[in-house]
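K.L.:
Below are the sequence and a predicted model; questions follow.
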Amino acid sequence: MLRDDLPLPMRRDCLIRYFKCLCMIEPLFPMTTSPNPPIFVWYNAFNPHQDSSQHNIHLEKASVLFNLGAFGSHIALSCDLTTLQGQRIAINALHDAAYWFLILTHEAEKASATIDLTISCAQILR
């Protein structure tokens, strides 16, 4: 999903499309009653050969929102701040990151499966 060979804006756009897909399928798979809920696989960032899986769509959405906020911050940091255009892009990217982190605080209320996605930890990011 997150290919390193794509530019940051394209990687961000892929995550936005994935987040929209998660929002669309969420009502179709009630996680508590579905006999075959979707499985979300996560890979270890430090050791990509290790992975884990889980069925919590809210946790998956929260992780996507966190990554979207991180991409916004990364895009802002990669801008050329010596030009007016670079400054505008950086400001827009930081506004975008703040938006995704705000949405993350709402999703964290539903996810709350891990200590790092509690509401208080998500609010620190805003």
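P.N.:
On my side now, so go ahead.

K.L.:
contacts, neighbours, all on C-alpha from now
P.N.:
Noted.

K.L.:
what comes up buried for whichever helix in the chain runs longest?
P.N.:
Longest helix in the chain by number of residues (criterion: DSSP state H): helix 84-111. Residues of helix 84-111 classed as buried: 89-91, 93-105, 107-111 (neighbour count, 16 or more other C-alpha atoms under 10 Å).

K.L.:
which helices and strands does the helix or strand that that helix is followed by pack with?
P.N.:
Using DSSP states H and E, the helix or strand that follows helix 84-111 towards the C-terminus is helix 119-124. For helix 119-124, the elements it packs on are helix 84-111, judged by 3 or more C-alpha pairs under 8 Å, 6 or more residues apart in numbering; DSSP states H and E.

K.L.:
here's the one I want to compare it with:
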Amino acid sequence: MDSRLFRLMAMLAALAAPVPAQAAYSQAYITRIEELADAYEAEFEKLIALNAQIDAAPTMADACALLPRTIEQIAIARYAVERVADFAKANGDMESYDRAASQFDRLWQMEVSYKVRGEDICS
């Protein structure tokens, strides 16, 4: 498998870590942050699938045709993880905030990388 896929899966696993029990967050908070994390996970899985399609594309033209949708999906996943980060921060859960903010930064870097790659390779 492509190393990008492994990085994507590692990013997803980092966010899926449980909310720390010692913080004693309310059940309502835990339920909501899990809902937001699940929404992010669903968008992230779409990104993994698109990345796999790019890797499996029979021609460079086919891969290039998938880049705009992949870049759009990165932005959607970035927005979803931003919602996790904002909710965690607003509720004082800095550990979850830090994990989500890290995912946001990685997705931002990925989006820039895909845009540059698209311009370099697909133009």
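P.N.:
Yep, it's here. Just so it is clear, the model here is predicted, and its values are computed rather than measured.

K.L.:
Now find how far off-centre stretch 16-29 of structure 1 is within its chain.
P.N.:
Counting by C-alpha atoms, centre = their mean, to the nearest Å, stretch 16-29 of structure 1 is centred 13 Å from the centre of its parent chain.

K.L.:
got a list of what the equivalent of residue 86 of structure 1 over in structure 2 touches?
P.N.:
Residue 86 of structure 1 maps onto residue 100 in structure 2, with residues paired by TM-score structural alignment. Residues in contact with residue 100 of structure 2 (C-alpha atoms under 8 Å, 6 or more residues apart in numbering) are 15, 81-82, 84-85.

K.L.:
Then residue 37 of structure 2?
P.N.:
Residue 37 of structure 2 touches 15-16, 80-81, 84, counting by C-alpha under 8 Å, 6+ apart.

K.L.:
ok so, going back, and the two most separated of the contacts of residue 100 of structure 2?
P.N.:
Farthest apart among the contacts of residue 100 of structure 2 by C-alpha to C-alpha are 15 and 82. That separation is 11.7 Å.

K.L.:
can you name the two of the contacts of residue 37 of structure 2 that are farthest apart?
P.N.:
The most widely separated members of the contacts of residue 37 of structure 2, counting by C-alpha to C-alpha, are 16 and 80 (13.5 Å).

K.L.:
Show me what counts as buried in stretch 71-83 of structure 2.
P.N.:
For stretch 71-83 of structure 2, a neighbour-count test (16+ other C-alpha under 10 Å) marks 71, 73-83 as buried.
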